[in-house]
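**Student:** predicted model and sequence follow; I will ask about them next.
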Amino acid sequence: MNVLNRRQALQRALLNGKNKQDAYHPFPWYESMRKDAPVSFDEENQVWSVFLYDDVKKVIGDKEVFSSYMPQQSSSIGNSIINMDPPRHTQIRSVVNKAFTPRVMKQWEPRIQEITDELIQKFQGRSEFDLVHDFSYPLPVIVITELLGVPSEHMDQFKAWSDLLVSTPKDKSEEAEKAFLEERNKCEEELAAFFAGIIEEKRNKPAQDIISILVKAEETGEKLSGEELIPFCTLLLVAGNETTTNLISNAMYSILETPEYIR
């Protein structure tokens, strides 16, 4: 049984629901769902959503009954670790964890701080600046690009690929859906080919970046294949990009909207 609590599905449900006029304040809708429909099937997206803590915990923890595998997912992200069950999920996670140990992340801290300072320096002294354009948009893609070991000249293309992979059709028409799928499929093909080239370079000349660590990592004598590395790299690009931009931007928005909490 596949049970998902997908952000985009919930967003669409919220926008189509009784709180459509106040999508930026979804909490009353979530409260009503917890009370009136704690387990709900979304016909449009063909997914189940669960809203109560105990139910979510059971879905996540009971691997004998619930599965992360979604057979309809054929995208690069869909083929990544988030769409796997044990034991393969456990094996890949064990390898991937080698690239994200506290020691490895600590080594990156000075460089991330340096990138942050450089971006802030660019708008120091200005009376106005665009937080998203000047800071929260470029920061995560620069960091992820360097973490993965991707040459900096590819940063803009990286960002374009990432944004497209998390986008949705411009409307619900069949034409818009078809155009969107064609564009996303092309994006995934280009990104897969790009990562395949980078991975091959790292196999021949490893460095201290995340892809090099993953290429060299072994768990019980088994290396990650290119077919497994590419989806993970794509996942890392997307998951760490948009989410960080939104976190920084929304955090600042919340602070400015509630000045009484500023100390």
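**Tutor:** Yes, it's here. Residues are numbered from 1 along each chain as shown.

**Student:** CA atoms for contacts and neighbours, from now on please.
**Tutor:** Will do.

**Student:** how many neighbours does Q157 have?
**Tutor:** 11 (other Cα atoms under 10 Å).

**Student:** same thing with E219?
**Tutor:** For E219, the neighbour count with other Cα under 10 Å is 14.

**Student:** just the helices in this structure please.
**Tutor:** 7-16, 27-36, 53-61, 88-96, 102-122, 131, 138-148, 155-165, 174-204, 210-216, 226-257 (DSSP state H).

**Student:** TSV please, covering the ones you listed and showing distance to R263.
**Tutor:** Compiled in TSV, the helices of the chain are given as follows (distance: least, Cα to Cα, whole Å):
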stretch	distance to R263
helix 7-16	33
helix 27-36	26
helix 53-61	33
helix 88-96	40
helix 102-122	21
helix 131	20
helix 138-148	25
helix 155-165	34
helix 174-204	44
helix 210-216	38
helix 226-257	10
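
**Student:** for S80, find the nearest of those.
**Tutor:** With Cα to Cα, the closest approach to S80 among these belongs to helix 226-257: 4.8 Å.

**Student:** and the closest one, what does it pack onto?
**Tutor:** helix 138-148, helix 155-165, helix 174-204 (3 or more Cα pairs under 8 Å, 6 or more residues apart in numbering; DSSP states H and E).

**Student:** ok, second structure coming up, stack it against the first:
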Amino acid sequence: MVNLFSDEVRRNPYPAYAQLRGRSPVLHEPHSDLWMVFDYEGVKRALHDHEAFSSIVAPPSAMTSQWLVFADPPRHTKLRALLMRAFTPRAVAGLEPRIHALSHALLDQTIERGEMDLAADFSVPLPLRVMAEMLGAPTADSPRFRHWSDVIMALGYTVAGSEEADRVQREFAAVTEEMRLYVRDLAGQRRAAPKDDLLTRLVEAEVDGERLTEEELLGFFQLLLSAGHETTTNLLNNALLCLIEHPEQLARLRAEPGLLPSAIEEVLRYRSPVQAMFRVTRSEVSLHGQVIPAGKLVLAMIGSANRDPRKFQDADRFDITREPNPHIAFGHGIHFCIGAPLSRLEARIGLSVLLERVKGFRLASDAPWEPRKAIHVHGPARLPIRFEPAA
């Protein structure tokens, strides 16, 4: 069987996806007893049919069990309603001037050199600082946030039962205690003196007279800190990769800047930042002539679904004018990503600033890029590029 988790395949998993999807859209991997779904309709069903596919993949004893993404209704309904009241469209839109300022400030640090590591110098710090400021955390705490986020993401690339997994779990437990104290202190400050920030809205939000518990607040903080910047980081990196690999599309985008939102949607489809999501079958599920038994771990392969030729014409072609483009990069159904509008906004502003101030994008090395560690995401850990400042 193809090793989907090797660095070589993770840089370009799409030929492997096509091979496996063509052989069978539902595949059972007996060694790990994992079921993988590769086609668009199957993945979409696994994501939205919460009666058949549960999102509770973390055991109750796990520290991640408080995360919204690992909850089912009715608990999920309550938690999502609380977060939606805090994560309003008005709050997201109000971040636009700050995202502009941060994008320019980050680029100011490297533009005269004519080279940078796009990930370390731009794509990681931009969404991380935005999320820290949304939460009302001091800017000086950004390095701590980056460390915490790296430890959280490390949970996604270790094999359960291995020594490495045990080490990562110990690191995560230690970091969780650090974050618990940090959130407790910050939340206490907001209760005493509310501010116009996300944390204040989370502390004050109520649904049916209930507010978030300390554990739920910590779970939100961990989820927002990791997923809240990881998706945008990969979206920005993948966008530059796509445009460098397809110079004719970059030329068209420069000629027609109004295509940028459409280009971002195509990046989301063509190089989906999140490649897979876990589910667990509640009961036996029949899918494409196969029966997945109850209680089995299912991996819904979003990256494969978004290249399914039965859904997307010329699916392996990168086309910034693609219309329609019903990708499921941000999920589907009740678990559709709450942060999708923010991620799109950050990508639109960040890429517009790069395109405005920089020309001649090219990779600084012929060496294959190193994939980001977590196996369920897609994008480079580092992306050294060279360029010229625009006139």
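**Tutor:** Sure, I can see it. Keep in mind that what you see is a predicted model, and the values were worked out from it rather than measured.

**Student:** for S40 of the first structure, which of the helices and strands packed on helix 226-257 of the first structure is the nearest?
**Tutor:** That would be helix 174-204 among those, by Cα to Cα, at 24.9 Å.

**Student:** helices or strands up against the closest one?
**Tutor:** On a contact count with 3+ Cα pairs under 8 Å, 6+ apart, helix 174-204 of the first structure meets helix 155-165, helix 210-216, helix 226-257.

**Student:** return the distance of L202 of the second structure relative to L297 of the second structure.
**Tutor:** Here the distance between L202 of the second structure and L297 of the second structure works out to 32 Å (Cα to Cα, to the nearest Å).

**Student:** likewise for V43 of the second structure?
**Tutor:** 14 Å.

**Student:** give the aligned equivalent of P15 of the second structure in the first structure.
**Tutor:** Taking TM-score structural alignment, P15 of the second structure has P28 as its aligned residue in the first structure.

**Student:** if we can go back for a sec, so which of the helices and strands packed on helix 226-257 of the first structure comes closest to Q72 of the first structure?
**Tutor:** Nearest of these (Cα to Cα): helix 174-204, 14.1 Å.

**Student:** just the angle between that closest one and helix 155-165, please?
**Tutor:** Angle, helix 174-204 of the first structure to helix 155-165, by axes from the mean of the first three to the mean of the last three Cα atoms, to 10 degrees: 140 degrees.

**Student:** average gap between helix 174-204 of the first structure and the second structure?
**Tutor:** With mean Cα distance after the TM-score superposition for the first structure, helix 174-204 of the first structure departs from the second structure by a mean of 2.0 Å once superposed.

**Student:** rewinding a little: go through the helices and strands packed on helix 226-257 of the first structure and pick out the most buried.
**Tutor:** helix 138-148 (a mean of 21; mean count of other Cα atoms under 10 Å).

**Student:** what residues in the second structure pair up with that one?
**Tutor:** Residues 125-135 of the second structure are where helix 138-148 of the first structure lands, counting by TM-score structural alignment.

**Student:** how far is the matching stretch from where the chain is centred?
**Tutor:** Remark: stretch 125-135 of the second structure is offset 14 Å from the chain centroid, using Cα atoms, centre = their mean, to the nearest Å.

**Student:** ok, now stretch 30-41 of the second structure?
**Tutor:** 21 Å.

**Student:** could I get the buried residue list for it?
**Tutor:** Across stretch 30-41 of the second structure, burial judged by 16 or more other Cα atoms under 10 Å covers 34-41.

**Student:** over to stretch 151-159 of the second structure?
**Tutor:** For stretch 151-159 of the second structure, by 16+ other Cα under 10 Å, it's 151-155, 157-158.
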